[in-house]
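S.K.: generate a structure from the sequence data that follows.
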Amino acid sequence: MSGRLLRLVCTVAVAAGAVLAPLPAAAVPEPEPRERPVADLLTDLQRLYREAEEATETYNATEEKLKEKRAEVSRLDAALSKARLSLYDSRGAAGRLARQQYQHSSTDISPYVRLLLARDPQHALEQGHVIGQLARERAETVGRLTGTEHRADELARKARRALDDQLTLAARQKKNRDAVRGKLVGVEELLASLTAEQLTRLAEFEEKGVEKAQEELTASGALGEDARKPSREGETALRYARRQLGKPYEWGAEGPRTYDCSGLTSRAWAHAGTPIPRTSQEQWARLQRIPLKELRPGDLVIYFPEATHVAIYAGGGKVIEAPRTGERIRISPIAAHPLLGAVRPDDLPGARAPRHAGPAPA
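M.R.: Predicted structure coming up:
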């Protein structure tokens, strides 16, 4: 092409607003996205499960406080109703006394003057006794009325405060419930993003990790000899837990069809006649701590630094646990999760915190 023709083509292209782009080089295929290592996936999944369980235990703690506050509101309402009924009766008695006083004051001669003019001294004494009795009753009625008014006012203030606290706890409970659901959505999204092959490898990798942790724990001698017998209550709690094997995990559940981790342990011990705190954090904080070497069947094993998971020791280095969402109550190695410590519910009565009125249904 001549220089003149080349200049013409360029002029036309610029006039038309065209942009002359260089010819593309040979197409280079984009690299395929790199598959994340199974170890990283397991770390993320375990973190999400742990956060969900921590949120669940926070929800459970709020739920227990809300139950207590509801009971307090009901008790105060009943006491207030009783006080108001007593106040009504006292005001009725005070009204009768006022009418009597008015009637006596409207007569020409007061009862006291009539007493002085009485011909029969014995009759006069009896009249005096009656008048004294009436005066004492009047004073008692006025005092009772005043005291009942004060008590009714105080009960009304307490009832209002308790109701305000209940509403605050209810709002907190909803916030905690939403937090749990949000954490579980994260778990679901991660699992949904994985292929069947990845899920299989993930499960195998996790199982190998648990086996290794169990072997190391056993070899260390941290569990000591496993020949201890459970207490009578511990054996009853363990039998209850065994009967729940295979039932689904459900966050916030206390049975009898579904359980979360602390719902299972608290119900098992309530069934044994030894009520304990509802949440794993409270179980760790308020029950007697024991060395792992002293574990006996029925004791509780606490996991993670925040005490967000709990299981019941079954002996032989095994525990019964409600593991996590999507799984069922099962027997697991004691080293299935990072160990925090162990507690014994039936050796420290002062540490018990009743949460259930009676044995739970099997």
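S.K.: please count neighbours and contacts with C-alpha atoms only from this point.
M.R.: OK.
S.K.: contacting residues for S231?
M.R.: Residues counted as contacts of S231 (Cα atoms under 8 Å, 6 or more residues apart in numbering) are G298.
S.K.: quick one: the strands in the protein, in order.
M.R.: In chain order, the chain shows strands spanning 288-290, 300-303, 309-315, 318-321, 330-333, 339-344, with DSSP state E as the criterion.
S.K.: can you give me how far the last one is from the chain middle?
M.R.: Think strand 339-344. 20 Å (Cα atoms, centre = their mean, to the nearest Å).
S.K.: do the same with the shortest one
M.R.: Distance of strand 288-290 from its chain centroid, counting by Cα atoms, centre = their mean, is 22 Å.
S.K.: now do the second one
M.R.: When C-alpha coordinates are averaged (Cα atoms, centre = their mean), strand 300-303 and its chain have centres 18 Å apart.
S.K.: Proceed likewise with the subsequent sequence, for comparison:
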Amino acid sequence: MNRRHCATAAITLVCALALLTAPVQAMAAPVPEPGPAATAPAVAKKSLEEVREEIDTLYRKAGAATDAYNLAEEQSEKQSGEITRLAEAIADGRAKIAELKDRAGAQAREQYRNGGLPPGAQLVLSGDPDLFLTGINQARTSQQAAKGMLTELKQAQEDLETYAKDASLNQEKIEANRVKQAKARKSINAQIAAAEKLESQLAKEERAGLLELERNAASTAQAAWLSSGALKDINREASPAGKQALAFATAQIGKPYVWGAEGPGSYDCSGLTSQAWAAAERPIPRTSQEQWRQLPRIPVQDMRPGDLVIYHGDASHVGMYVGDGLIVHAPRPGRDVTLAGAGSMQILGVVRPDR
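M.R.: Take a look at the predicted model:
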């Protein structure tokens, strides 16, 4: 009986514990939903130096896209000019073909008036030996002229077909460049908008601090560059054409940077340098990348005023050396044409338009 009583007591105790436990679980308070502040861990605010570097990167990307846009535009202009030239050639070719056909028609009409007989047959049937001997050379000359005319007509028709194909190909290139321009324009606007948004989020004193950081970074890089002995002679003499280009470029100081602009009221970096050398009657490529690719390169330590200093690994920026370790350049959106240290940015190399 004692075992049975103990078992019964144990079962009773288990049931009691179960009843006591169940209500507690059912009535437990729900876990609160995470509020807005708990959705993600707080993001540490970027330092002003990090913001400066991010803005600088965005503007550099915008500069590279600007170069792509300018190159596509330049190529489109060249191809449009080629299409105009081909259109004139096509018009001339059609006029030449019409003239040759008129001459062939005149010969056919002349043969018809002579009874439809070719000149050689007319001579054989004439019965006059003197006329035959006299006219045989004329017949040969006429045959050679007719043969030459047919050859010329065939060549003119082939040229016309070639011109038409070339014009069609150039039109396709123009359309392809328009697509490139649209993509580049979209990229430029996106990069500039992102950079401007970052700057707009800064307080007034932070913007002043950002400008000071930019100046300090440029000054530090310039001092390191000069102390490295990068230049053998800091003030070489400019060439006559270089002086003209330099006079034009420095006269633009204070005018705003606008991407794609070539003056007279605003410039982008390569718009300034290309127009400066155009003023010196030495046309150069429109973009900094093409200036780097096509113009003669010289050692950095040998550069003189008027030379172009190409910056960054992708050749996306350019300035003109003015002497005393300085360049004149159009920096970026939101800035004006100004003087800066030649070594304040990463130098890729130097080119000389009038070498």
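S.K.: could the strands of structure 1 go into a markdown table alongside distance to D226 of structure 1 and mean neighbour count?
M.R.: Below are the strands of structure 1 laid out as a markdown table (distance: least, Cα to Cα, whole Å; neighbours: other Cα atoms under 10 Å):
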| stretch | distance to D226 of structure 1 | mean neighbour count |
| --- | --- | --- |
| strand 288-290 | 15 | 17 |
| strand 300-303 | 15 | 27 |
| strand 309-315 | 7 | 28 |
| strand 318-321 | 11 | 26 |
| strand 330-333 | 14 | 18 |
| strand 339-344 | 15 | 20 |
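S.K.: got those as CSV, with distance to L202 of structure 1 columns?
M.R.: Compiled in CSV, those are given as follows (distance: least, Cα to Cα, whole Å):
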stretch, distance to L202 of structure 1
strand 288-290, 34
strand 300-303, 22
strand 309-315, 21
strand 318-321, 21
strand 330-333, 18
strand 339-344, 22
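S.K.: out of those, the one nearest E233 of structure 1 is which?
M.R.: strand 339-344 (10.8 Å; Cα to Cα).
S.K.: in structure 2, what range does that closest one match?
M.R.: Using TM-score structural alignment, strand 339-344 of structure 1 corresponds to residues 347-352 of structure 2.
S.K.: same question, stretch 167-183 of structure 1
M.R.: The aligned range for stretch 167-183 of structure 1 is 175-191, by TM-score structural alignment.
S.K.: now the matching stretch: buried residues?
M.R.: N177, R178, K180, Q181, A184, R185, S187, I188, Q191 (16 or more other Cα atoms under 10 Å).
S.K.: can you tell me which of the residues you listed is nearest N170 of structure 2?
M.R.: Closest to N170 of structure 2, out of all of the buried residues of stretch 175-191 of structure 2 and judged by Cα to Cα, is N177, at 10.4 Å.
S.K.: skipping its backbone neighbours, what lies nearest the most centrally placed residue in structure 2 in space?
M.R.: Residue closest to the mean C-alpha point of structure 2, counted by Cα atoms, centre = their mean, is A68 at 1.9 Å. Distance criterion Cα to Cα, 6 or more residues apart in numbering; nearest residue to A68 of structure 2, sequence neighbours excluded, is A184 at 6.3 Å.
S.K.: relative to E49 of structure 2, how far out is that neighbour?
M.R.: Look at A184 of structure 2 and E49 of structure 2: by Cα to Cα, to the nearest Å, they are 28 Å apart.
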